[in-house]
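[1] Sequence and predicted structure are below.
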Amino acid sequence: MSSGQQEHEDYPVRDEQNEAELQESEAGDEMKPVKIPPRPKRRPRKRKFVAGLLAAVLPGAGHLYLGLLRKGITFIFLLLLDIMALLYFSSIGMQINVPLLILLALLIPVMYFYNVFDALQAADRILRFPEEHDPEDGEDIKSAASARRRVRITEPGISFGVMLLAGGVLLFLFRQKPPWLQAFIENSAGAAAAVLLIGLGVLMGIREVAKNMMARAGKERRSRRIGRYTASATLAAVGTLLFLDWSYGTDDMMLLLKWWPVIPVLWGIEYLLIYLFSRRSKPGGTVRRARMDLRGLISAIVLAACVFIVTEQEHYLHLWNRVSLNLTAAAVDYGEAEGHQFEKPPLVVPVELNTSKVSIDAINGDILIHRAAVEDIEIKATVWVDQLDGVLAEAIADQSFVEVSEGTTIKITPQSKAYGESGKRQPRINLDISLPEDRRFDLNVRTMNGGITLQNVEAIADISLETGNGELILHRIFGNVKGKTLNGAVRARNVLGDVELGTSGGDMSAWEVSGAMKLSTAVGNIKAYDSGDAVDVSTKNGNVEVAGARAKLHAESLNGRIHVRSADFGGDWEVYSAVGDIELFLPLTGNYTVEGSSGYGDITTDLPGLVIDKKLISGQIGTGEFKLRVDGNSNLNVSKY
């Protein structure tokens, strides 16, 4: 091949047609705009350490830093609401519910540490999916999986607005402290809590059913949650029991102590049913998976337990009383009624026409309240200062006085000057309070250390007594009385009204109580004579003696003898002694049936109509309208009265 031919092949000559096409192509390229790919939007990388540090400094701040505005505001708002509720319930005049205050106080550290934990978890999720996480501005999400991740992170919904609305109203009410709110809490809080629990339980169940139906129809992809129906049933059951107690004055909530094992049973049944149904393939060939709903079930159990603790504190008085009455015991040293005695000038408190209540809150000293021939309330205070002499003792007495506030509720508060080497010793201030004979007042009396005595007192409706260390003595009282002491004897005589008294350590005696009588002690003997209504007496370690029970009777002793005698039988009787003989003296004429047993002792009777069969006794007197149930492990003697 020649050099000319090679040059012709390496550099072909463009003809006119090729030249025209080339010019047309170049012209088209000039007219067409050039697309430059957009620069990827970079977000500032949220640091996990910074989020955790901010959450530890201020609850909710870590979530705000991560862009989770709703969660951050929720933590801040709930913490503020809890603190306001704690301050409100500890400052209002009604009797403090100590379990409620303790639970509100415990919520603060719980929310704090959960806030730190959740902030760290949210930071991990955001760092794992940074390009898909945009919690607030509502940008498009790339895929369905990304959308599900976004829902798990941001949890949008109507609940945030409801929380702000309801919480804001509560904050306003806690700050303003309207009188009607206190009345509502005292009278209707149980019903309101019951309705909320029932509504929440029913709503959880309906919502779960609706979502499962949508998933079955293919409108929503979700797995079954095992435990949601059990949580729903738990809340609804607790709410129902609470409503029954509020409506009829029963103690149905105490059934939870016996029936709580039903919760794992229901959970197991739910697990098995959902497991079996989840194994069935859908028409498309897919299988719906199931997952544990631990958060929902545990939340329901914790909520139910909190409601039980708050509402049933009266059934473990010896425990909560010790907490309530000794909140400041570690910081107080009580002076005795010895040393130097100083009589304070009498105080005269004018009584208005609308004055209906007298409230006394003391720290150290006996309190005597009685009616006398006076027009207004008169207060005589006696100050005892021990361990000091001369001018020092007189100075302490001069700085100790009784503070009084007037109005519809007269508040009497002894103010004492602490002294001693530790600076915590409180002088003893004994009060002698005279009430007008022509007036009635409801009473609320509380002292940390000292006895309370009421003589010839008439109340409009209720009398409340509470002492940490001292006797409770009642004589010739008109009104319903509730009283408790941690360490001291209790005596009540000639009371026109219901009586509910308790002590952790001390003997108890009651005579001629016209209304229902309830006496309970941890260590001590109980005597109850001539009651006009139901009698409920119980002791953990002591003897029980009941005479003249005319209506319903419940007598119980875990370690002690029980002796009951009555000429009437007008209600159902329950008698039980774990360790101790039982002696019953029953009327020959009456309408009752007898059923009893003795585990290890002998059974004897001289009452016709009763049959003894080994360790059992049974029979019927008259028509058998009422029932007597007696059980024990020692000797049982049933005799005619």
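    The structure has been received and is ready for your questions.
[2] Could you use CA atoms for every contact and neighbour count after this?
    Fine.
[3] so where do the strands sit in the stretch 251-400 of the chain?
    Secondary structure of the stretch 251-400 of the chain (DSSP state E, counting those that start in this stretch): strands located at 290-292, 333-334, 340-343, 347-349, 357-364, 367-372, 377-385.
[4] could you dump the ones you listed to CSV with distance to Tyr600 and mean neighbour count?
    Converted to CSV, the strands of the stretch 251-400 of the chain look like this (distance: least, Cα to Cα, whole Å; neighbours: other Cα atoms under 10 Å):
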stretch, distance to Tyr600, mean neighbour count
strand 290-292, 49, 15
strand 333-334, 48, 18
strand 340-343, 58, 15
strand 347-349, 62, 16
strand 357-364, 48, 21
strand 367-372, 48, 19
strand 377-385, 55, 21
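[5] Alongside the first one, take a look at this:
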Amino acid sequence: MRMTWKRLITSASLAAVLMYMGIADGGSAGARPLSEADFESATAQASVSAPAAAVSLETTGKKTGTGYSFDKGITRVSLPAGTQSVSIANTNGTIEIKQGNVKEMEVHMTVNVHQANSDEAKAVADKAGMKVSKGADLEIRTYSESYGNWRYPSLDLTVTLPQGIKAELQAETENGNLSLSKVSSTGRIELAAVNGNISASGIGNALKLHTVNGNVQVSEAKNRVEVTLTNGNVKAEQIAGALTLKATNGNLSVKDALAAVEAVTVAGNIHVKSRKVGGDWKVTTAVGDVELAWPGNAGVVVDAESAFEEIETDFPLTVKNHRASGKLGAGTYQIRAKSMAGLSLMKN
């Protein structure tokens, strides 16, 4: 069963701003924490709980600055040829995903218990683990129990995927960061965090990233990338496929996007600089500045508008009444920009 996505914010004022700016397109899909219903199988599936399937368990925790850390070992999960998707859900803690020279998927878990003595910390760690539900849609979910004044441990996962995996990949955290690196052979990838940062680099297939409160950094992506967030900044570099960035409160920074670019934020600055224009650019901010830079020999049609400030440019464009327009070269692609504040169109 695949991870489901729902709208996290619905705001009349936000919709009004988007409509005014001409960028409302139905909104961006958000992520929600997975519920028990998401893990109910419509068909009979085999389930195992870790650490029963793990190795190298640590019986005594390591003292940390705020508590104790327990190494729960590695759980190995087979991925049959018919596996269509892999979903990983973690409530409190990080998820790190990579691809390596392994025959099965390996999940290494560390349990961190804060503000507890050694005996209490061990008891808490003993009750934490993960549940694996196998089937065409393989699902991994962590579990733990509260302690003290309604505290919960954090469970950090390091997931190593085998080479050649074709299944789609979804991963979600409620409170924790997500990182993905050098994964080239999976199907579509979706990462979501409620409170946490997301980083992805060296990814071969289509990528969809969402966070409510956190920053997103993506680089060396060979396919299309879609990023949505509520509060946080986005930094995207070396994106070969179409790039879509949508934020409510946050700055958007793009370097070397080689295909189409759509960058939209309600409150924040947008900076796009690329050594090549390989698709249409659409850049809009309601409250913030826009800075665009592209090669002087690119063939584009420009239509840019600033509500209150004069437009800066070193291109041979017609600039009048806070608007810049014109055809450069063959005019193969369109560059459209709109800002309520400063707007700069410069040669890269």
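    Okay, I see it. Bear in mind that the values here come from a model prediction, so they are computed numbers and not experimental data.
[6] how about the strands of the stretch 251-400 of the first structure, which one is nearest Gly450 of the first structure?
    strand 357-364 (6.0 Å; Cα to Cα).
[7] so where in the second structure does that closest one end up aligned?
    Under TM-score structural alignment, the match for strand 357-364 of the first structure in the second structure covers residues 85-92.
[8] What residues of stretch 174-190 of the first structure count as buried?
    For stretch 174-190 of the first structure, burial by neighbour count (16 or more other Cα atoms under 10 Å) applies to 174, 182, 189-190.
[9] Residue in the second structure paired with Ala237 of the first structure?
    Using TM-score structural alignment, Ala237 of the first structure has no partner in the second structure.
[10] any idea how far Ile301 of the first structure is from Ala237 of the first structure?
    Distance, Ala237 of the first structure to Ile301 of the first structure, by Cα to Cα, to the nearest Å: 11 Å.
[11] cool, and Gln176 of the first structure?
    Gln176 of the first structure sits 33 Å away from Ile301 of the first structure, going by Cα to Cα.
[12] one step back: adding distance to Val202 of the first structure, write the strands of the stretch 251-400 of the first structure out as CSV.
    Conversion of the strands of the stretch 251-400 of the first structure to CSV gives the following (distance: least, Cα to Cα, whole Å):
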stretch, distance to Val202 of the first structure
strand 290-292, 20
strand 333-334, 52
strand 340-343, 64
strand 347-349, 54
strand 357-364, 42
strand 367-372, 51
strand 377-385, 54
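[13] Let me see the contact set for the residue nearest the centre of the second structure.
    Closest residue to the average C-alpha location of the second structure: Leu209 at 2.6 Å, with Cα atoms, centre = their mean. Leu209 of the second structure sits next to 190-192, 198, 216, 225-228 when contact means Cα atoms under 8 Å, 6 or more residues apart in numbering.
[14] Buried ones among these?
    Buried, going by 16+ other Cα under 10 Å: 190-192, 198, 216, 225-228, out of the contacts of Leu209 of the second structure.
[15] Just give me the closest of these to Lys166 of the second structure.
    Closest to Lys166 of the second structure, out of all of those and judged by Cα to Cα, is Glu190, at 14.3 Å.
[16] And the closest one, what's its match in the first structure?
    So, by TM-score structural alignment, Glu190 of the second structure is matched to Ser464.
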